[in-house]
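**Student:** predicted model and sequence below, questions to follow.
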Amino acid sequence: MSRPIALSCLLLATAIWGFAFIAQKTAMDVMGPLTFTGSRFLLGGLLVLPFALRENARQPEKLDRRQWALIGFLSLNFFMGALLQQLGLQFTTVTNSGFLTGLYVLFVPVILLVVFRQPPHKVIWVGMPLALIGLFLLNGARLDRLNTGDSLVIASAVFWALHVLLLGYLAIETRRPIFISAVSFLAAGVLGLSGALAFETPTLSALTAGWVEILYAGALSTAVGFTLQAIGQQHVPPANAAIILSAESLFAALGGALILGERLDALGYVGVAMIFAAVFLVELLPNLRRKPVTQPG
């Protein structure tokens, strides 16, 4: 897969996720966060499973214990990121949640440098703050008073950062991006529904009332969006991918305009421009500075 196609996969994933914020928020009117989280991921996992099994069967080498352990750790981070974000949405605004979730743009290169001793390309240290400032301006250049929900969303951003790092690594090593995604979806679905049975009172009427939100979040945001992320990250470094995925807020703003009638102010448009600038910067500058390969004569 070429780099432009991989970039297109990541951008399409962000578009799907941006609109999913509305579904995630409205679903809380009729069901608990564990019920919604478990339902959407179980649905997404079942939809992707046939493709995942086919992909796995085509690989000549089986997964070893270390790889399965890493997939298990990835699935746990995936579940915790989604759950903490969903819990936070009960107590904070979509504006705060959109900005604070985007903090994984900061956490990914920091974790790469501090934990894995892998310094990202120098352009990341320009693109990362540019994207963060853009996110801040896109969300009105203000945050409502920070509360418990905000703390939960900030914690979710740490798990999302670990998810981005592990997903990129495992997708390349195992050559099973769809299979890894399906396993993490199903694991998160089982954990979510188990928690719902223990701590909530899921009912058929609640699931019926929120079927549109579950369908969008399960079929599109989960099955399509996260699978596109896994495929795209095989060809895009994690720190670059984090900045590209921060464009999710752009599509969240677009969804708010189309569905909720919200409009951006002048600072919001400046934020949009800065995020786009960060995406193009981290993708184009390294390639422009790369020396052309001389063909043998």
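**Tutor:** Structure's in. What do you need?
**Student:** okay, CA-based contacts and neighbour counts for the rest of this
**Tutor:** Noted.
**Student:** residues in contact with T101?
**Tutor:** 85, 153-154, 156-157 (C-alpha atoms under 8 Å, 6 or more residues apart in numbering).
**Student:** relative to G81, how far out is it?
**Tutor:** 9 Å (C-alpha to C-alpha, to the nearest Å).
**Student:** now for these two: what residues contact both?
**Tutor:** With C-alpha under 8 Å, 6+ apart, T101 and G81 have common neighbours 156-157.
**Student:** rewinding a little: can you tell me which of the contacts of T101 is nearest D29?
**Tutor:** Closest approach to D29 among these (C-alpha to C-alpha): Q85, at 15.8 Å.
**Student:** in three-state terms, label the nearest residue to that closest one once chain neighbours are set aside for me.
**Tutor:** Leaving aside its sequence neighbours, Q85 sits nearest to V153 (C-alpha to C-alpha, 6 or more residues apart in numbering; 4.9 Å). Of the three states, V153 takes helix under DSSP: H, G, I helix; E, B strand; the rest coil.
**Student:** how many neighbours does V153 have?
**Tutor:** 29 (other C-alpha atoms under 10 Å).
**Student:** hang on, isn't it packed against A82?
**Tutor:** No: using C-alpha atoms under 8 Å, V153 makes no contact with A82, being 9.3 Å away.
**Student:** quick one: the helices in this protein?
**Tutor:** 3-27, 33-58, 65-88, 94-101, 104-114, 124-138, 148-174, 177-199, 204-209, 211-215, 227-232, 238-245, 248-259, 266-289 (DSSP state H).
**Student:** for the second one, which positions count as buried?
**Tutor:** Think helix 33-58. Residues of helix 33-58 classed as buried by neighbour count (16 or more other C-alpha atoms under 10 Å): 33-49, 52, 56.
**Student:** now for it, which elements pack on it?
**Tutor:** helix 65-88, helix 177-199, helix 211-215 (3 or more C-alpha pairs under 8 Å, 6 or more residues apart in numbering; DSSP states H and E).
**Student:** what about versus this one:
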Amino acid sequence: MKRTVPAIAALVAATAVWGSTFIVTKDSLDELDPASFLTWRFGIGAVVLLLVRPRAVTLLNRADQRRSAALGVALAAGFLLQTTGLQHTLAGVSGFLTGAAVILTPVVAAVFFKEQVGAAGWAAVALSAVGIGVLAGGLTAGSPVGAALTLAGAACFAVHITGLSQWATRENALGMTTVSVVVAAVICGVVAAAGVDGITVPTSATAWRAAAYLGIVATCIGFAVQAWAQAALTATTAAVVMTMEPFFAAVLAVALGESGLGWLGWAGGLLIVGGMTLAELGPRECCDAMAPRVECC
């Protein structure tokens, strides 16, 4: 019990940080294009991860190196789509739609890894789909294109999560994470360089702080806190806490003056979070694509 309360508090703080990334990123896009911003974010994160434990990468075998590179491609695609979509939609909406990755994960596992999806998985997908429809219908600001790009990004995140659940172990997790972040940084750099203005360098202290915050605090420290907290918590407790990320994103966005979500938007967001909770807590068999749960990896 003594460790449980601090662990829950730490995980709530990490979840709040992840929720804040939507509004921080959206504000930074006034100065940088999505690909350039992500190049700096992942570049900073990659440097930190390499400095923390450089041998983690060299210990990976060739199969794990290839798999890590594939995960990096999915990670880069997901963030490029999500961040581009964030230019055309609300930060709160982006948070809710990105949360759909939890529901899409068992579907990806079924399609690419031929795993079964149980009743809880399909019920979660259906509930979330209704929520997305309600949310879209309740928007008073933003573009349908932005929502579509964000959902496509969530699908890429689902591929990334599924790959980790299939390939990551306690021994290779840090190495695979490092390689995937490095690959994501390189891909984003290539996309940015191919653009009209090339890779844009932040010109303000605010943009540099945002990139550092997301690269170090949200990525490196956030995942480290998550690992520490989950060592003292049950998977159920951790899952419930982490489904609050879209709420933090939406609440912070509204607190900072973002409007346009509307009561239907909030209702849709609640349905999406309900689907996330069902996906994490619903019953499943040992052969279900949703077992073990996403957060165990």
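**Tutor:** Perfect, I can see it now. Model, not experiment: these values are computed from the prediction.
**Student:** related to what we said a few turns ago, how about the contacts of T101 of structure 1 in CSV, adding distance to A187 of structure 1?
**Tutor:** Converted to CSV, those look like this (distance: C-alpha to C-alpha, whole Å):
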residue, distance to A187 of structure 1
Q85, 17
V153, 21
I154, 23
S156, 17
A157, 20
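**Student:** out of the residues you listed, who's nearest P120 of structure 1?
**Tutor:** For these, the nearest to P120 of structure 1 is A157 (19.1 Å; C-alpha to C-alpha).
**Student:** corresponding residue for that closest one in structure 2?
**Tutor:** Under the alignment (TM-score structural alignment), A157 of structure 1 pairs with A154 in structure 2.
**Student:** its match against G99, yeah?
**Tutor:** Yes: A154 of structure 2 lies in contact with G99 (C-alpha under 8 Å); the separation is 7.2 Å.
**Student:** if I look at the match of A157 of structure 1, how far off is T169 of structure 2?
**Tutor:** 23 Å.
**Student:** which of the two has more neighbours?
**Tutor:** Comparing A154 of structure 2 with T169 by other C-alpha under 10 Å, the one with more neighbours is A154, at 27 against 12.
**Student:** circling back: can you list the helices and strands packed on helix 33-58 of structure 1 in TSV and add mean neighbour count?
**Tutor:** Formatted as TSV, the helices and strands packed on helix 33-58 of structure 1 follow (neighbours: other C-alpha atoms under 10 Å):
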stretch	mean neighbour count
helix 65-88	20
helix 177-199	22
helix 211-215	19
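**Student:** tabulate those (a markdown table), appending distance to I244 of structure 1.
**Tutor:** Shown next, in a markdown table, are the helices and strands packed on helix 33-58 of structure 1 (distance: least, C-alpha to C-alpha, whole Å):
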| stretch | distance to I244 of structure 1 |
| --- | --- |
| helix 65-88 | 18 |
| helix 177-199 | 18 |
| helix 211-215 | 25 |
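**Student:** contacts only, for the closest residue to G133 of structure 2 other than its chain neighbours.
**Tutor:** Nearest residue to G133 of structure 2 in three dimensions, chain neighbours excluded: G268, at 7.2 Å (C-alpha to C-alpha, 6+ apart). Listed by C-alpha under 8 Å, 6+ apart, the contact set of G268 of structure 2 reads 130-136, 138.
**Student:** and G19 of structure 2, what pairs with it in structure 1?
**Tutor:** Match for G19 of structure 2 (TM-score structural alignment): G18.
**Student:** returning to what we had before: A241 of structure 1 is nearest to which of the helices and strands packed on helix 33-58 of structure 1?
**Tutor:** That would be, of the helices and strands packed on helix 33-58 of structure 1 and by C-alpha to C-alpha, helix 177-199, which comes in at 15.1 Å.
**Student:** what does T203 of structure 2 align to in structure 1?
**Tutor:** Checking TM-score structural alignment: T203 of structure 2 goes with A206.
**Student:** for A27 of structure 1, see how far away its match is.
**Tutor:** In terms of C-alpha to C-alpha, A206 of structure 1 sits 9 Å off from A27 of structure 1.
**Student:** what's the burial count for the closest residue to P283 of structure 2 other than its chain neighbours?
**Tutor:** The shortest distance from P283 of structure 2 to any non-neighbouring residue, by C-alpha to C-alpha, 6+ apart, is to A120 (6.2 Å). Using other C-alpha under 10 Å, A120 of structure 2 is surrounded by 19 other residues.
**Student:** do you know how far Q166 of structure 2 is from T105 of structure 2?
**Tutor:** For Q166 of structure 2, the distance to T105 of structure 2 - C-alpha to C-alpha - is 12 Å.
**Student:** err, G78 of structure 2, not the other one
**Tutor:** 13 Å.
**Student:** give me the common contacts of these two.
**Tutor:** A155.
**Student:** how about Q67 of structure 1, what's its match in structure 2?
**Tutor:** Under the alignment (TM-score structural alignment), Q67 of structure 1 maps onto D64.
**Student:** what about its match, distance to R170 of structure 2?
**Tutor:** 13 Å.
**Student:** same thing with V52 of structure 2?
**Tutor:** 17 Å.
**Student:** could you do I8 of structure 2 as well?
**Tutor:** 22 Å.
**Student:** likewise E258 of structure 2?
**Tutor:** Counting by C-alpha to C-alpha, the gap from E258 of structure 2 to R170 of structure 2 is 40 Å.
**Student:** which residues sit in contact with the residue nearest to G262 of structure 2 when sequence neighbours are not counted?
**Tutor:** Closest residue to G262 of structure 2 apart from its sequence neighbours, by C-alpha to C-alpha, 6+ apart: G138 at 5.9 Å. Each residue near G138 of structure 2 by C-alpha under 8 Å, 6+ apart is listed here: 261-265, 268.
**Student:** same question, A147 of structure 2
**Tutor:** 85, 88-89, 93-94, 97, 136.
**Student:** can you say which of the residues you listed are buried?
**Tutor:** 85, 88-89, 93-94, 97, 136.
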